[in-house]
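1. here are the coordinates; sequence isn't available:
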């Protein structure tokens, strides 16, 4: 079994992004925005309700306070402020989730924050401190081998390693920057085969052709990429044809 997660609830006001309802019919975990990088209260409440209705687990996707940049720009925020920001975001989404009949059951950083805390010690610790302060029983998703997951484990949090279906990897096992060509994959069949390889062999082919070990318990299917729903369906169907049933990480 493998968990399939997607970033959802990323519309804002009259601006919509992706087909959340269709993705919720495919994935097993929903990383729902918390209003800092995307998502307004009405959108987030609706997404939480849809997740509860489809029995999809709700995760808080916390990020930098950067609506204009969609949370994909580094912010040189102090550790104290970042901890407060993350607590605020988890609490806001958890309130909406509980009003919808569910709850936040894990935390996943978004965008630039996700990539920054692969190596940035102070910000990694700030996010760990926030989750610990809010609810130390919440698992956290992150890149395998990252500073964030290392510090999460040290703090007693459950660290869940994650892989990406539609993102290119460096030979070091990190994600190719979105500023680089080819950072995001668009071929539906290629993405599905890539996920099957990740799940069965625990490896992914890097941009230089080498095979990188990626031992992940969850695979992210971005909801905002072109043909996102087609990709998600292709991934799920290929896994099921090989006897692998998607299910939330234990």
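-> Received it, and whenever you're ready, just let me know what you need. Computed from a predicted model, the values in this text were never measured in an experiment.
2. use CA for all of it now, contacts and neighbours both
-> Noted.
3. How about the lengthiest helix in the chain, which residues are buried there?
-> For the chain, the longest helix by residue count, based on DSSP state H, is helix 79-99. Across helix 79-99, burial judged by 16 or more other CA atoms under 10 Å covers 79, 82-83, 85-97.
4. I'd say residue 122 and residue 79 touch.
-> Yes. Counting by CA atoms under 8 Å, residue 79 is a contact partner of residue 122 at 6.2 Å.
5. list the helices and strands the longest helix of the chain packs on?
-> Helix 79-99 sits against helix 41-53, strand 57-62, strand 104-109, helix 121-135, with contacts defined as 3 or more CA pairs under 8 Å, 6 or more residues apart in numbering; DSSP states H and E.
6. Next secondary structure element downstream of the helix or strand where residue 5 lies?
-> Here residue 5 sits within strand 3-8, counting by DSSP states H and E. Once strand 3-8 ends, the next helix or strand along the chain (criterion: DSSP H and E) is helix 20-24.
7. Count the neighbours of residue 149 for me.
-> Using other CA atoms under 10 Å, residue 149 has 25 neighbouring residues.
8. second one coming, line it up with the first:
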């Protein structure tokens, strides 16, 4: 059953990885999906084609996030294709290029916060005037906000992603009267291309999987399923929540 027929969704950073899986899933559920990309137009078009091949509808929009006027650029592109919004998934993220407090520079710190906190904040701000009552907002965080001591070198990333969780709580309260739900989804280790590059051999991969209660690494589709529930009619009574989608990592 297609639960999102007649809905329009925007998924930031959806040309690959978790964002692509979310875009494809929402498309299969009947939503018309705006596939946002930063630079890789070919990957975004491939995601659009995948959504359409599965019977859905999608269009690609480009905007660099984490730079001045990023939200306005994004929504100008969106407005060229659609005039209302029902679902916003703030998925785009930037991992640090510098690890640990000693190595982090002010510019590196600012880049991480600009992409992971400032961009979703103002993308959401601009979205609210376009979003219909009863809409859905999902912020993609990370279980590192709960387990920062497991990977302290990711301190700036964990700090930034924790800001999304505060945004979720505040907006859930503020937007409740409009019937708009706001939730956080927090993946653990997910087998995307960046993760595969880090787990460069089978031994490392098996060790990482051993940290997960369900005994395997997550797949982008696992996270997409959680998002699909939250934006569906069945998720309409869930707001202001943090949903761990790590398969029970570091329990």
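-> Okay, I see it. Worth saying up front: this structure is predicted, and the values here are computed from it rather than measured.
9. Could I get the TM-score for this pair?
-> Their TM-score after superposition, calculated using TM-score structural alignment, normalised by the length of the first structure, is reported as 0.40; 164 aligned residues with a CA RMSD of 5.7 Å.
10. Residue 30 of the first structure: which of the helices and strands packed on helix 79-99 of the first structure is closest?
-> Proximity to residue 30 of the first structure, assessed across those by CA to CA, is greatest for strand 57-62 (5.1 Å).
11. returning to that earlier point: nearest to residue 228 of the first structure among the helices and strands packed on helix 79-99 of the first structure would be which one?
-> helix 41-53 (17.0 Å).
12. Next, the buried residues of the closest one.
-> Result for helix 41-53 of the first structure [16+ other CA under 10 Å]: buried residues 41, 43, 44, 45, 47, 48, 49, 50, 51, 52.
13. and what of stretch 121-141 of the second structure?
-> Buried, per 16+ other CA under 10 Å, within stretch 121-141 of the second structure: 121, 123-124, 127-128, 130-141.
14. Report the contact partners of the closest residue in space to residue 126 of the second structure that isn't next to it in sequence.
-> Once flanking residues are discounted, residue 126 of the second structure sits nearest to residue 71: 7.0 Å by CA to CA, 6 or more residues apart in numbering. The neighbourhood of residue 71 of the second structure, defined by CA atoms under 8 Å, 6 or more residues apart in numbering, consists of 65, 119, 122, 123, 126.
15. can you tell me which of the residues you listed lies nearest to residue 194 of the second structure?
-> residue 65 (18.9 Å).
16. Can you name every helix or strand that the longest strand seen in the second structure contacts?
-> Assignment by DSSP state E gives strand 131-140 as the longest strand of the second structure. Taking 3+ CA pairs under 8 Å, 6+ apart as contact, the helices and strands that strand 131-140 of the second structure lies on are strand 85-90, helix 155-175, strand 181-187, helix 220-231.
17. wait, which of those is closest to residue 242 of the second structure?
-> strand 181-187 (4.8 Å).
18. Just want the angle from the closest one to strand 131-140.
-> Put simply, strand 181-187 of the second structure runs at 20 degrees to strand 131-140, going by axes from the mean of the first three to the mean of the last three CA atoms, to 10 degrees.
19. Next secondary structure after strand 181-187 of the second structure?
-> Next helix or strand after strand 181-187 of the second structure toward the C-terminus (DSSP H and E): helix 193-198.
20. Tell me which helix or strand comes right after that following helix.
-> Using DSSP H and E, the helix or strand that follows helix 193-198 of the second structure towards the C-terminus is helix 202-210.
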